[in-house]
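1. this one's structure only:
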């Protein structure tokens, strides 16, 4: 058998050596075992898809339960015990026919054991790579190093005496990875002991793996399977992180050590978190012998600010120790630990010391206009907690509806006094439940009872204006009831967007709340608030007063933002114009004001970039720093700023993939998209006028005007307060944007394309049939004009009660278009006439979004 196999190797190499087109020879079936043919036959009877992740190899691959190991049905075991590289080549057409997304190849141990020359083995592996690239070029191939072997078990002598050859083959596989178009994964180093042999802890025969070995294998290939970074992506990134060699085994660590009752709630939360990941642990008060353990403990953590939220996390092979000054700090550390255990088996050793830059890190939901169920609110609160946000600003009352039950005045929540979601409100018990739900996650719920503005629902229900004497008396009575019913430290009064006709109204209300032991917050600019009322900034207007405290929400309304823009602008913000919290600047709150009606409650999360923005805000409000000014794009010339954003985007995309797979998360990679901006061309008000970039034979040269990102804002509708990429935008001009992207194959590709991401607060008109927008914008792919979508409500006049349906690229089906192998060109035409909209509901936001979407 061995002689015949050696002959076949020589025959195979001679057959293939002269071919540029890889054609695999017919191989005599008797060269392979009965088991080999059984497995190949079985594989051929199973379904295959382009989503498959195939593990291909010999008995070491064959022995794993890959689907259970990764809890992912996409993983396919295509290992055959005893297989060699010639066997892989023989059955490779069957594998390639399924066009799998990824292939993880581990082969060679049996080849060397049968004295197949190392050069022959390497050539076969390179042939495997070449054939796959030829037949299924979109498949990503990962060639894993041959594992070390161990002679001490006195088994498989022909295999275990090949240690030197294994190392030489691995070195060549690593060296020639780029030339052969595969990714090399070094498993050898992690499995080897100090002698370079397979560590005894991973095997019981010197060749094959035990469960512990497969656990390590999973940990090593996890980043490649899911397309994430080699180290867990942490958001918000800690203030200090030191990665160390080694790892802690969650399967070996069966206990959480916590002394006394103080941290029992946090220990129970951690136990449940681990349980959800399939890891069963017990809570005990003392560590047992030499068993690995996780410990939660209070201690002294030095932090330059906000020590009550600081923590230190130490991970070694023997233990995970989480120390903090308070239980809140322990909770914060648990959120980081959760992200460290992304593969649910091993935690990379590290030392993290962390604390927040701002004490106030808030998220605001407006349920007055569009009601959200308690279940949907809790989903968002869970995500807030996961990313260490600590303020849930709950906007409960509006012109549309009053959503908080006041038992004495049921007319406030009566259906006939609501304009939307009639009869939907939060009962006293539901409100108490939400407050406690937040408190259990170290989040403070801040209810907003908006007075005296935004109060039409109150007027309909009570029959009086708020600022009248009768109205003021009712408001005082209602607020007293709220204060006595709910255990919350703050009451938000609103106070903005109203003509103050009773100058005593707000002073009387704030004085009452302060006497009842509540702290107050109001919008700024707004009404005549007390000096000890915290101001929440929503617009730049007037100098700040040194005796006041502030929360920043300026240009943090994501209902006005394009999803891709939101992440860039929030991530780069300098919150409160400060790099960290001060006595005056407490922090910031980002807000969702979805004024327009929605068809279903989830649309608020689909049409506003809630979760991408939340992660960008979480990092900036925890980490501090940022850049002054309000920007919408990163200039390609700002290399340091761009590189920092690219690092964040990698982490953001990992979290999107791992933690938001079933939730709305409107984001796509954009930091590598660089646009050449060509212009300006004077169009004299004729937006259809054609200029040189559209004409045949035009070759764009390097332009001094460049932009980075999937969304590019040339001029914001709040210019110059919010800046676009053009420093001096002019009316009656046309610009063009040019870029190109690579495709490995000719195929059909999906794109996000849009030219006017409608604010969800303005009653803007929908695009007219046959147009992208009302500016005459266009996009060309490889010189072919792309057709706009067939709008469901083409030309719909702005109407707050007419829900948006497909006006935003992030909540409609992507555009599909053919692309060819090699470089593909995108040209975007961007004409504009006046910067003045037809009315205030239709502002001119001169922008475009074009993003080739990744298939992974």
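-> On my side now, so go ahead. Treat the numbers as computed from the prediction; the structure is a model and nothing was measured. Numbers count the residues shown, from 1 in each chain.

2. going forward, measure contacts and count neighbours with C-alpha atoms only.
-> Fine.

3. how close does residue 97 get to residue 43?
-> 12 Å (CA to CA, to the nearest Å).

4. right, I mislabeled it, should have said residue 376
-> Note on residue 376: its distance to residue 43, by CA to CA, is 43 Å.

5. neighbour-wise, which of the two wins?
-> Taking other CA atoms under 10 Å, residue 376 and residue 43 do not tie; residue 43 has more neighbours (17 against 13).

6. Any buried residues in the helix or strand hosting the more buried one, and which?
-> Element membership for residue 43 (DSSP states H and E) is helix 34-44. Buried residues in helix 34-44, counted by 16 or more other CA atoms under 10 Å: 36, 40, 43.

7. ok, now stretch 345-352?
-> Within stretch 345-352, the residues that qualify as buried by neighbour count (16+ other CA under 10 Å) are 345-352.

8. Nearest to residue 627 among the residues you listed?
-> Within the buried residues of stretch 345-352, proximity to residue 627 (CA to CA) peaks at residue 352, which comes in at 25.5 Å.

9. Could you pull up the contacting residues of that closest one?
-> Contact analysis of residue 352 by CA atoms under 8 Å, 6 or more residues apart in numbering lists 238-242, 312-314.

10. what does residue 337 give?
-> The contact partners of residue 337, taken as CA under 8 Å, 6+ apart, are residue 313.

11. and it, that's in a helix?
-> Yes: under DSSP: H, G, I helix; E, B strand; the rest coil, residue 337 sits within a helix.

12. Spatially nearest residue to residue 852 (excluding sequence neighbours)?
-> With sequence-adjacent residues excluded and distances taken as CA to CA, 6 or more residues apart in numbering, residue 852 is closest to residue 751, at 4.7 Å.

13. about what we covered before: what is the nearest of the buried residues of stretch 345-352 to residue 790?
-> residue 345 (48.3 Å).

14. I'd say the closest one and residue 215 touch.
-> Yes: contact criterion CA atoms under 8 Å: residue 345 and residue 215 qualify, at 6.5 Å.

15. Give the burial count for residue 675, as a bare number.
-> Other residues close to residue 675 by other CA under 10 Å number 23.

16. Find the helix or strand that it is a member of.
-> Assigned by DSSP H and E, residue 675 belongs to strand 674-682.

17. Just give the number of residues close to the residue lying closest to residue 563 once chain neighbours are set aside.
-> Spatially, and ignoring its direct neighbours in sequence, residue 563 is nearest to residue 609 (5.0 Å; CA to CA, 6+ apart). Counted with other CA under 10 Å, the neighbours of residue 609 add up to 25.

18. try this one next to it:
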């Protein structure tokens, strides 16, 4: 990639050898990075009077999009005009501009700017880039002189949103589509059906939304606080709303891929029409997370139902693909059903994996009649797959490799790097989420094309997609926290040349993207930009303080309680402060604070307390960040819990002078379906009516305390227990767990405090 013209390179060389030479122009902070960019000297000043000229309807639409965003973020009053003008911004369709339908050519000079493309899609992306080039430091709005020839690396640049678990309004979906377009993403995978809700109107089967569109949340969240009566959680999209969203997406050159999950994740559909299930009974719409066991049966009538559904879905979505799920279909119900086994023999199917394959193949043929292509999660490979089917590889890269080697097209979407419901930092300010951490850098470093594929097989990699599963996202703010700014890294993976990727360079451009988010009202995650404050008093009068930032941005701090500024001391190494002190710290870039300053009061009492975020899991089998079930509305307490082995550890607790340990705990519903992972769930049997809190010296050490638990927490939903530690001294690992089965409710630690003598 040529990112510097010869003249700029000469100026850079002169700047290095002569203190009087002018510095070379800096590069624009564009995300995603263009395929080719040449920076030149000079800048084009844009004002309210700058003409924006569009030649033809396609150009007018791209120009209008540019003007809207420039006016919003730069406080301009630009207008689109039709005629030629001097010192203008010009949008035009030019068949010679790019050989790629999504490519464009952009040039900014001191006397104007032009954006050209051979296709409206390319012109749209050129408009996005020109908008990003606009800069203002409180004075004139300017764009640097630059020449860009750009086109995407991958044709499929996608993001999936699950609206089955938690419903999002049409307005919120549109706001997300706006943001995807500004990252040059072109595919919105819409997860519309699951065990917890059926969200798309099907005219022929109104109970799918009438019954399947509502569930009763577990615990206090499913109770009306005013009446005490059960309160359902409901929501679905009418077909008119679907058409409106599809049109809105198309205007932004985004194709929507709807997902109707089969044969598993079907409990909401079976709740609406029990005859579709294996058991013949009506289950509730699920209010639990995890892997449920309900499957569609394999009767001819059920195939007709699914074909009817796909007919209506196909008519609503004009794109090429319909996603049929196929993931996590636990076959237990099929195995134990005499009727399903009989039906398999009738069809000549040897086993349950082939039965799923038969179902997928039959529905694929039906989609062909509607001129659609089937795409599904990588489990659809099991038992065989029609040659035209496309695979979305989520369980790792292996499914994608196997599919490409079998000449199937592939979209890479591995859970290891591209699941945005996973936590992105270890901050106590992270909202609820799934285990492990997928940081911005981990996502950015992902390479979608496996080295194991040969040149022909690599051509089957259509692109890349990130997924947002919303079990733990009750609000749109949480959805935005999960997506932004990680979607900026996804955009660069999907668009930019592989050889151009460099995380340090990306990180240097990211602060400018945050300013764009601020201007557009995008509630991006602040946690990657926080300063984390760690302290250890070690029993003395001073505390040693360590500061860190997940992305490595410079940190400035104060120890007198004042807010840090760009001129505050720069953190370079751990430092000591006397007790008591108040440390405040923040990460900075370009002289600007990237997130609100973190603050920690350091005194002897505070240093004797650990929150659940500061404790570690004893085995870390399946740690989730979970929220309480109440109140029904508003903010709730969040707990770090290992649902396979709920056990917390304070490593190296200083017990000198300590008389007792005070444990504050809450209780939440255990609402997880684990299917074949059920044997991994561990708990210690209770010895009294309601179980005990047990404290041990290390997870395998001696028992230091065991206190009986009450039947219920206090009125505030919490329980506080004091466990005496006679004769305790020195540094020891403390292990905390509650005995008794974790179902239907489980205790979870909120904080632990060492109580001095």
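-> All right, it came through fine. Here the structure is a predicted model, which is why all the values come from computation and not from measurement.

19. quick one: TM-score?
-> The TM-score (TM-score structural alignment, normalised by the length of the second structure) is 0.59; 514 aligned residues with a CA RMSD of 4.8 Å.

20. picking up where we left off before, most widely separated two among the buried residues of stretch 345-352 of the first structure?
-> 345 and 352 (19.8 Å).

21. which residues sit in contact with residue 364 of the second structure?
-> Contacts for residue 364 of the second structure (CA under 8 Å, 6+ apart) come out as 373-374, 386, 389.

22. What is the three-state secondary structure of residue 22 of the second structure?
-> Per three-state DSSP, the local secondary structure of residue 22 of the second structure is coil.

23. isn't it right next to residue 10, touching?
-> No: with contacts counted by CA under 8 Å, residue 22 of the second structure stays clear of residue 10, the gap being 10.8 Å.

24. where do the contact lists of these two overlap?
-> Counting by CA under 8 Å, 6+ apart, nothing touches both residue 22 of the second structure and residue 10.

25. still on that earlier bit, regarding the residue nearest to residue 852 of the first structure, what is its secondary structure?
-> Residue 751 of the first structure ends up strand, using three-state DSSP.

26. what about it, neighbour count?
-> 18.

27. One more: residue 94 of the second structure?
-> For residue 94 of the second structure, using other CA under 10 Å, the count is 15.

28. Contacts only, for residue 671 of the first structure.
-> By CA under 8 Å, 6+ apart, residue 671 of the first structure lies in contact with 642, 645-646, 649, 708-710.

29. Ranking by neighbours, what's the top pick from those?
-> Counting neighbours by other CA under 10 Å, residue 710 comes out on top of the contacts of residue 671 of the first structure with 26 neighbours.

30. Now do it against residue 753 of the first structure, distance only.
-> Counting by CA to CA, the separation of residue 710 of the first structure from residue 753 of the first structure is 9 Å.

31. Give me the common contacts of those two.
-> Jointly contacting residue 710 of the first structure and residue 753 under the rule CA under 8 Å, 6+ apart are 849-851.

32. Those residues in helices, which ones?
-> Counting by DSSP state H, no part of these is found in helices.

33. just checking, what's the longest helix in the first structure?
-> If you go by DSSP H, the first structure has its longest helix at helix 639-659.

34. Residue 390 of the first structure matches what in the second structure?
-> When the second structure is aligned by TM-score structural alignment, the residue opposite residue 390 of the first structure is residue 186.

35. residues contacting that match?
-> Contacts of residue 186 of the second structure (CA under 8 Å, 6+ apart): 156-158, 180, 253-255.

36. returning to what we had before: thinking the residue nearest to residue 852 of the first structure is in contact with residue 850, fair?
-> Yes: between residue 751 of the first structure and residue 850 a contact is recorded at 6.7 Å, counting by CA under 8 Å.

37. still on that earlier bit, now render the buried residues of stretch 345-352 of the first structure as CSV, adding secondary structure and distance to residue 513 of the first structure.
-> Converted to CSV, these look like this (DSSP: H, G, I helix; E, B strand; the rest coil; distance: CA to CA, whole Å):
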residue, secondary structure, distance to residue 513 of the first structure
345, coil, 51
346, strand, 51
347, strand, 48
348, strand, 50
349, strand, 50
350, strand, 47
351, strand, 45
352, strand, 41
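
38. can you confirm residue 847 of the first structure is in a strand?
-> Yes: assessed by three-state DSSP, residue 847 of the first structure belongs to a strand.

39. isn't it right up against residue 710?
-> No: between residue 847 of the first structure and residue 710 there is no contact under CA under 8 Å: 10.6 Å.

40. which two from the contacts of residue 352 of the first structure end up farthest apart in space?
-> Greatest spatial distance in those: 239 and 314, 14.3 Å, computed using CA to CA.

41. in what helix or strand does the nearest residue in space to residue 140 of the second structure that is not next to it in sequence lie?
-> Once flanking residues are discounted, residue 140 of the second structure sits nearest to residue 45: 6.8 Å by CA to CA, 6+ apart. Using DSSP H and E, residue 45 of the second structure maps to strand 36-46.

42. Over to residue 301 of the second structure?
-> helix 300-316.

43. What helices and strands are in contact with that helix?
-> helix 239-251, helix 352-369 (3 or more CA pairs under 8 Å, 6 or more residues apart in numbering; DSSP states H and E).

44. So which of these is the most surrounded?
-> helix 352-369 (a mean of 19; mean count of other CA atoms under 10 Å).
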